[in-house]
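Have a look at this prediction, sequence included:
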Amino acid sequence: MTKPHFAKKQKKLSKDADAVETRLHQLKEVERPKELPPINMQVVEQESLQHRTVIRGWDVEGRAGDKRLWEAFDFSISGGDKVALIGPNGSGKTTFLRMILNDRDRIQAAPAVSFGYFSQMLEILEEEKSILDNVRDTSFQDETIIRTVLGRLGFFQEDVFKRVKDLSGGERVKTGFAKLFVSGANVLILDEPTNYLDIRALEALESLLGDYCGTVLFVSHDRRFLEKTATRIFAIHDKRITVFDGSYQEYLRA
């Protein structure tokens, strides 16, 4: 009597376990985000700049007044590089970005380079204009690409007609990204782009940078973002900048 009883009970438990497993599988199928097709964004002078030196610096020293931030060093950045600038607060990361943009004595950019700069101040946005108008005004892409990029960043249908002055901090940041991505810039300079972004917006930014064929130089403390995005590392440490050719994970291992 005992064996059949337990056999029947075990059979029922097995069926219940199978049902739970099936349900979990179905939930995973529903919840798993679909892999989005890449966005075919055309970058100005893409072919002429790809894998060629687009920015070069000689004997570049960092200073803030009388304070030395880093010792002089040489560097070069090639078309298509995704360069992460890392280091502790106050080490001179933003200073380096501004030197790239403004210093033409020791740093030279190829004639075809067009910079797009993102900072947390979001000076590139016009408060009274809508999201769509802000992005469209400086766009190099067609309407389909503009709408696709806005959709990736979470702006759907009537959302695109919201005025910038009515947006939250995170929405303003995403609008700034959209404006840069579809502009005529082919070298993006991003200063702390991950601040104010939730996980979905962060993943959208990672996806857009993955699709972007131009060159990117960015500052971030977000480890996941660094791992997903960077192909080269410029690390500021002990008043020196070390250049590492490889991903952030490879840099940590090295």
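Nice, I can see it.

From here on, just use CA atoms for contacts and neighbour counts.
Noted.

can you tell me how far Phe222 sits from Lys179?
No Phe there; residue 222 is Asp. 22 Å (CA to CA, to the nearest Å).

Could you check which of these two has the larger neighbour count?
Lys179 (28 against 13; other CA atoms under 10 Å).

With adjacent residues omitted, what lies nearest to that one?
In this structure, Lys179 finds its nearest non-sequential neighbour in Val135, 4.3 Å apart by CA to CA, 6 or more residues apart in numbering.

wait, that neighbour sits on Thr175?
Yes. Val135 is in contact with Thr175 according to CA atoms under 8 Å; the separation is 7.3 Å.

joint contacts of those two?
Counting by CA atoms under 8 Å, 6 or more residues apart in numbering, Val135 and Thr175 have no common neighbour.

The structure to be compared is supplied as follows:
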Amino acid sequence: MRILKTENLGVEINAASIFHGVNLEIQKGEHVALIGDNGVGKTTLLKVLSGKTAHSSGKLDFAIGRDEIGWMMDEQVDESLPTMEYICMGNEACYHLKNKLEKMQEIWNQHSEDNAFIEEYNAALQQYMDCDGYEWEARLERISKELGIEQGWWNIPFSDLSGGQKTRVRLARLLVKEPQMLVLDEPTNHMDIESVEWLVGWLQQYKGTVLFTSHERDFIDRVATATFALTDTGAKRYHGGYSTYKEMVEQERNAAEALYKKYNQERKKLLDVIQTYKQWYQKASNSASERNPFAKKQAGRHAKQVKVKEKALERLESKKIERPKDNKGIEAFFDAEAFEAKHMIQMKNVSFSHQQDVPFFHHLHLQINRGDRMAVIGRNGSGKTTLLKLLTGHLLPTDGEVKLNPQLKVGYLMQELDQLNMENSILDELLVLEHLTQEEARTILACFLFRREDVFKKIKDLSMGEKCRVAFVKLYFSDANLLVLDEPTNYLDISTREQIEEALSVYPGSVVMVSHDPYLLRKVANRVVEIQSGHVSEYKGSYKDWEESKRLTPERQKLENEISLLEMELVELYSQEEENLEEIREIKAKLQVLKKSFGK
């Protein structure tokens, strides 16, 4: 059964076309991802579907009513409401009737003989039953339990919940209406990895229809059964998630390259033939005379052949095939001196707390070495940003020591973002790096999707995503030999994320990054630090290997824990002023045995 269909849908705002020629078709039970670059109109399209924005051209056809769809988009709601009240307000009529009945029940004894009061109560009760109020209450209880909405959240203001908690609550608000379809705009925004995992699992088992926008490629891969790629000239459907889409696009590009090559070969062949016939015609024409009728006849034949081939060229060029756009790679212009020492930063016995609060970290030992590409992961609020600030000197430890190598030059993305000159153009901002020429700067900006006249835009006129892009480019091509990145792909579309991944994969320095983007972490990280309840555990291997390790059997997990504890003891012993060589030897021997049994 088809749920919705659009035909040549177009939107203009202030006489400017946002998109046109959009054809969508979504079947019952499909989970459909809508992807596209920032500014292409994904959210605008959702607003058109919801009826909040009018379309300028084309047709829009729903097989269900808009009130049968749960819309999770930016909405103007009172976020100070207690969480349970926020959920209940998804059905205001039922909620207000329920409140009215409860208040009347509280004062029933005072009005039990008041006929007008009883009539009013009975009327309210009938209204409540007419809107299936008791079924609504049962759904509310069932859905809250299903989504893991704990009773302890009920009286907390919605605004005080974490990103993951808010998503669960917003879903509950929609689901109590039993919609036939969900429309979700960037549902993973502000969610940590654990919360995203929950949402993926929930959507995978959800039997209803879903249309969602997202820049999270891993999320799209695991949730979407189909993907629509939106451009300003239409939308194209691909089966499956982002990886399948990417493969298909690459195949389409290869096919387009082959067609373009064939077109050029045929065109060149025709031009060469035309040129040859023209030369022959000229030669025969010069020889033609009354005494040489053969040359005259030859000239006529060549002239006809020229016209035939010119017609063929005209037909070919009427079906001109444009060259596919190049996927411009990163061109690096690094000016930093090579970092020669092994250790960049050493954290020894570091503890940190805000004033008299419970410590974020206690007796932390951590090293950043040359060549490290370290991913820092953990739940929201676990202390990831605090750790970055301790590493960069933006926070001082309550106890312990953070030692920076004298050769170290740290580039901190958040600081770079804060220091952008709002009055500068994008080009001027990059030319602050004195080792870059204007030509190099423009080439670099083109690699990061700032092309042609875009480079003259003022920083103050950019979106947050564009500002993040400029800050990253400045940092990347500075003389820093350690990049410290806190959520570098926030606010960025998929195209830009892929450029940043490519850039980081060829960066000659070291990287420490906090990110919730598994694609980025899999491509870049060679070391993982996880923060849980103030405890920092380290995995020496890629992010992909770390993901595999999380799926260990209980027996292997026990071995992994023993190895981690022994490694921490070893670091502790090495950091002491007087090394206990005998104890160090014993721990090393134990580690060797455990790692051998673990297969490391």
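Okay, I see it. Computed from a predicted structure; not experimentally measured.

Mind checking the TM-score on these two?
Here the TM-score for the pair of chains, by TM-score structural alignment, normalised by the length of the first structure, is 0.81; 229 aligned residues with a CA RMSD of 2.5 Å.

Spit out the contact partners of the residue nearest to Lys179 of the first structure.
Counted by CA under 8 Å, 6+ apart, Val135 of the first structure has contacts Ile146, Thr175, Ala178, Lys179, Leu180, Val182, Ser183.

Format those as JSON lines; extra columns: secondary structure and distance to Asp211 of the first structure.
What follows is the contacts of Val135 of the first structure, written out as JSON lines (DSSP: H, G, I helix; E, B strand; the rest coil; distance: CA to CA, whole Å):
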{"residue": "Ile146", "secondary structure": "helix", "distance to Asp211 of the first structure": "14"}
{"residue": "Thr175", "secondary structure": "helix", "distance to Asp211 of the first structure": "18"}
{"residue": "Ala178", "secondary structure": "helix", "distance to Asp211 of the first structure": "13"}
{"residue": "Lys179", "secondary structure": "helix", "distance to Asp211 of the first structure": "16"}
{"residue": "Leu180", "secondary structure": "helix", "distance to Asp211 of the first structure": "14"}
{"residue": "Val182", "secondary structure": "coil", "distance to Asp211 of the first structure": "12"}
{"residue": "Ser183", "secondary structure": "strand", "distance to Asp211 of the first structure": "15"}
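
Which among these count as buried?
Ile146, Thr175, Ala178, Lys179, Leu180, Val182, Ser183 (16 or more other CA atoms under 10 Å).

any idea how far the fourth one is from Ile146 of the first structure?
For Lys179 of the first structure, the distance to Ile146 of the first structure equals 9 Å [CA to CA].

shared neighbours of the two, which are they?
In contact with both Lys179 of the first structure and Ile146: Val135, Arg136, Ser139, using CA under 8 Å, 6+ apart.

that older thread, what does the residue nearest to Lys179 of the first structure correspond to in the second structure?
Using TM-score structural alignment, the partner of Val135 of the first structure in the second structure is Leu430.

all strands for the stretch 51-200 of the second structure, in order.
Counting by DSSP state E, counting those that start in this stretch, the stretch 51-200 of the second structure has these strands, from start to end: 57-62, 69-72, 181-185.

Dump those strands into a markdown table; add mean neighbour count as well.
Converted to a markdown table, these look like this (neighbours: other CA atoms under 10 Å):
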| stretch | mean neighbour count |
| --- | --- |
| strand 57-62 | 14 |
| strand 69-72 | 21 |
| strand 181-185 | 21 |
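
Distance to Ile531 of the second structure added to the ones you listed, as CSV?
Putting the strands of the stretch 51-200 of the second structure into CSV (distance: least, CA to CA, whole Å) gives the following:
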stretch, distance to Ile531 of the second structure
strand 57-62, 47
strand 69-72, 31
strand 181-185, 29
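
Out of those strands, which gets nearest to Ser195 of the second structure?
Smallest distance to Ser195 of the second structure across the strands of the stretch 51-200 of the second structure (CA to CA): 15.7 Å, for strand 181-185.

and the closest one, what other elements does it pack with?
In terms of contacts (3 or more CA pairs under 8 Å, 6 or more residues apart in numbering; DSSP states H and E), strand 181-185 of the second structure is packed against helix 42-50, strand 69-72, strand 209-213.

what range in the first structure does the second one sit on?
When strand 69-72 of the second structure is aligned against the first structure using TM-score structural alignment, it corresponds to no residues at all.

now that strand, how far from the centre of its chain.
Distance of strand 69-72 of the second structure from its chain centroid, counting by CA atoms, centre = their mean, to the nearest Å, is 21 Å.

In the second structure, spot the strand with the most residues.
strand 2-13 (DSSP state E).

which is the next helix or strand following that one?
Sequence order places strand 16-22 as the next helix or strand after strand 2-13 of the second structure, per DSSP states H and E.

Switch the helices and strands packed on strand 181-185 of the second structure over to CSV; also include distance to Trp546 of the second structure.
Putting those into CSV (distance: least, CA to CA, whole Å) gives the following:
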stretch, distance to Trp546 of the second structure
helix 42-50, 34
strand 69-72, 33
strand 209-213, 28
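
Which one, of these, ends up nearest to Val536 of the second structure?
Nearest of these (CA to CA): strand 209-213, 33.9 Å.

now the closest one: which residue numbers in the first structure?
Taking TM-score structural alignment, strand 209-213 of the second structure hits no residues over in the first structure.

Show the subsequent helix or strand relative to that strand.
Assigned by DSSP H and E, the successor of strand 209-213 of the second structure is helix 217-223.

And that next one, what does it pack against?
Helix 217-223 of the second structure packs on helix 193-205, helix 242-287, helix 518-524, going by 3+ CA pairs under 8 Å, 6+ apart.

Go through the ones you listed and name the closest to Glu572 of the second structure.
Of these, the one closest to Glu572 of the second structure (CA to CA) turns out to be helix 518-524, at 28.5 Å.

so how far is the next helix or strand after that closest one from its chain's centroid?
Scanning forward in sequence from helix 518-524 of the second structure by DSSP H and E, the next helix or strand is strand 527-532. Taking CA atoms, centre = their mean, one finds strand 527-532 of the second structure lying 21 Å from the centre of the chain it belongs to.

swap in stretch 204-221 of the first structure?
3 Å.

gap between the closest residue to Thr138 of the first structure other than its chain neighbours and Gly87 of the first structure?
Leaving aside its sequence neighbours, Thr138 of the first structure sits nearest to Ser183 (CA to CA, 6+ apart; 5.4 Å). Relative to Gly87 of the first structure, Ser183 of the first structure is positioned 29 Å away (CA to CA).

now Phe118 of the first structure
19 Å.

who's more crowded, the two?
Ranked by neighbour count (other CA under 10 Å), Phe118 of the first structure and Gly87 place Phe118 first, with 21 against 18.
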